[in-house]
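give the three-dimensional model of this entry:
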Amino acid sequence: MNLISKFNNHNLEVISVDDINLQKIAVFDKIIFSPGPETLEPEGVMKKILDKYTKSKSIFGICLGFQAIAQYYEVKLYNMETVCHGI
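A predicted model of the protein is given here:
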């Protein structure tokens, strides 16, 4: 949420992954995929959003969201031996 506070000149709406559908986010010009407690689903909602909007909207990923974007572009992901947040 600290990052979102930097966008004070923009209208923001936070939508739970359980409430997202492609029509609901069609009105936005930018999308932020946030961190989440879940693991990536190969055919999950983030992939569907990327399929539809990757060429027409700015999409930024944080943590799991970044991993979803990387996976979409077939970047090889692997677990580190030691978890290092914030590097």
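
from here on, contacts and neighbour counts on C-alpha atoms
Fine.

ok, the residue most central in space within the chain - contacts?
For the chain, the residue nearest the mean C-alpha position is F33 (1.9 Å; CA atoms, centre = their mean). When contacts are counted by CA atoms under 8 Å, 6 or more residues apart in numbering, F33 touches M46, I59, F60, G61, I62, L64, G65, F66.

one more time with 6 Å, if that's ok
Residues near F33 by CA atoms under 6 Å, 6 or more residues apart in numbering: G61, G65.

any idea how far it is from T82?
The spacing between F33 and T82, counted by CA to CA, to the nearest Å, is 24 Å.

now stretch 55-72: buried residues?
Neighbour-count burial for stretch 55-72 flags I59, G61, L64, G65, F66, Q67, A68, I69 (criterion: 16 or more other CA atoms under 10 Å).

next up, for comparison:
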Amino acid sequence: IIVTVKRNDEIPLEMVKEYDKIVLSPGPGIPQEAGLLLPLIKEYAASKPILGVCLGHQAIGESFGAGLVNLNQVYHGVATPITHRDNSYLFKGLSKTLTVGRYHSWVVSD
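Okay, here's the model as predicted:
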């Protein structure tokens, strides 16, 4: 596996076609202010697997018609135990219950 990290405001959109998979990282900001996030998703969502983390997840939601809602309670640096129910490769080798750091103030909403 070869991983290449690129800023979404420094890579030409057409260059993304060279990659097999796309991971969209956290912020700062909101999707409309985040470089090529929204155009990239619209261009490649039908042909490449895309994983969005935080801002990347929000951008995927907005690209498919969801909205963003500001949380009543902001979570910045809050350690929270979670339990995942997925046996996918993404969680391979991780305990079903683990503590994660939460850093967000927005939620994707329908």
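
can you tell me how far the residue nearest to the centre of the first structure is from E81 of the first structure?
For F33 of the first structure, the distance to E81 of the first structure - CA to CA - is 25 Å.

next: V14 of the first structure.
33 Å.

of those two, who's got more company?
V14 (9 against 6; other CA atoms under 10 Å).

surely V69 of the second structure meets V107?
Yes - with contact defined as CA atoms under 6 Å, V69 of the second structure reaches V107; the gap is 5.4 Å.

what's stretch 78-90 of the second structure aligned against in the first structure?
Residues of the first structure matching stretch 78-90 of the second structure are absent, with TM-score structural alignment as the criterion.

sorry, back to before: aligned to the residue nearest to the centre of the first structure, what sits in the second structure?
Checking TM-score structural alignment: F33 of the first structure goes with L24.

out of V69 and V107 of the second structure, which sits in the busier spot?
Using other CA under 10 Å as the criterion, V69 of the second structure and V107 rank with V107 on top: 16 against 12.

mind listing what's buried along the helix or strand encompassing that one?
Element membership for V107 of the second structure (DSSP states H and E) is strand 97-109. Under the neighbour-count criterion of 16+ other CA under 10 Å, strand 97-109 of the second structure has H104, W106, V107, V108 buried.

now distance to G65 of the second structure too, for those, in TSV please.
Below are the buried residues of strand 97-109 of the second structure laid out as TSV (distance: CA to CA, whole Å):
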residue	distance to G65 of the second structure
H104	20
W106	16
V107	14
V108	10
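
nearest to M15 of the second structure among those?
V108 (28.3 Å; CA to CA).

surely that closest one touches G65?
No - using CA under 6 Å, V108 of the second structure is not in contact with G65; the gap is 10.1 Å.

how about the strands in the second structure?
Under the criterion DSSP state E, the second structure contains strands at 22-24, 50-52, 67-83, 97-109.
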